[in-house]
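Visitor: Build me a model from this:
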Amino acid sequence: MASVTGASLDQKLAMAKRCSHEGVLAGAKAAVIATVATAIPTLASVKMLPWARSNIDLRAQAVIISTAAGLAYFVVADKTVLASARKNSFEAAARRGNN
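Guide: Presented below is the predicted three-dimensional model:
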C-alpha cells in the first residue's frame, strides 16, 4: 500500500488538469471542424434543393449544425482525456516498477 503525501496529490492534480486541458483543446478543434463540415452541406442543400428550402428553416439548420459540433466536442474530448489518463497510468506504473 502506497502512502499518500501532499506532493503526490499535487502531482496527480496537475496531471489531471493537464489531461482535461488537452481534452478541451482537442474537443474545441473537433467542434470547429464539425461545424464547417456540417454547415457547408446544410446551407448548400437549403439553397439548391426545393424540399430542403421548404422544410428546413433557420432553426432546423442551427440545430443540425450545433448538434454535430457538440457531439464532436464531447466525443473527442472524452477520448483524449481517457487516452491521456491511460498513458499517464502506464507511465506511473513503469516508474513504480523501476523504484
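
Visitor: Could you use CA atoms for every contact and neighbour count after this?
Guide: Will do.

Visitor: What strand or helix carries the residue nearest to the spatial centre of the chain?
Guide: Among the residues of the chain, the one closest to the centroid is Ala77, at 2.2 Å (Cα atoms, centre = their mean). Using DSSP states H and E, Ala77 maps to helix 58-98.

Visitor: One more sequence to fold, the one below, so I can look at both together:
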Amino acid sequence: MASLEQKLAIAKNCSHEGVVAGAKAAVLATIATAIPTVASARMVPWARAHLNHTAQALIVSTVAGAAYFIVADKAVLKAARRNSFNNDV
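Guide: Model prediction:
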C-alpha cells in the first residue's frame, strides 16, 4: 500500500510542476503577445479597422492558452520520465 501512496504522491508532484511551468509560460506569452497586438491595433491602418477589442483579446488568450498547455505537457512528461528512471517501484 505504501508503494501506491508513493506513486500517487509522485504523480501529484509531476502535475503540480506542470501547472507551475504552464502558468509561468502563459504569463510570459500574454505579455509577449499583448504588447505587439495592442500596438499594431493602434498604429497599423488595417488592424485598426479590423481588430476590435474582442479580436485582440482572442489573439492574446489563444496564445496564452497554447503556451500553457504545451509547456505544462512538456513539464509533466519531463517529470514523469525523470521519476520513472529514478524510482523503479
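
Visitor: returning to what we had before: counting contacts, what elements does the helix holding Ala77 of the first structure pack onto?
Guide: helix 6-48 (3 or more Cα pairs under 8 Å, 6 or more residues apart in numbering; DSSP states H and E).

Visitor: any idea of the angle the helix it packs on forms with helix 58-98?
Guide: 150 degrees (axes from the mean of the first three to the mean of the last three Cα atoms, to 10 degrees).

Visitor: Run the chain-centre distance for helix 6-48 of the first structure.
Guide: Distance of helix 6-48 of the first structure from the chain centroid (Cα atoms, centre = their mean, to the nearest Å) equals 4 Å.

Visitor: related to what we said a few turns ago, and the helix holding Ala77 of the first structure, how far out from the chain's middle?
Guide: 4 Å.

Visitor: Give me the aligned partner of the residue nearest to the centre of the first structure over in the second structure.
Guide: Aligning on TM-score structural alignment places Ala77 of the first structure opposite Ala72 in the second structure.

Visitor: for that match, what are its contacts?
Guide: Residues in contact with Ala72 of the second structure, defined by Cα atoms under 8 Å, 6 or more residues apart in numbering, are Glu17, Gly18, Val19, Val20, Ala21, Gly22.
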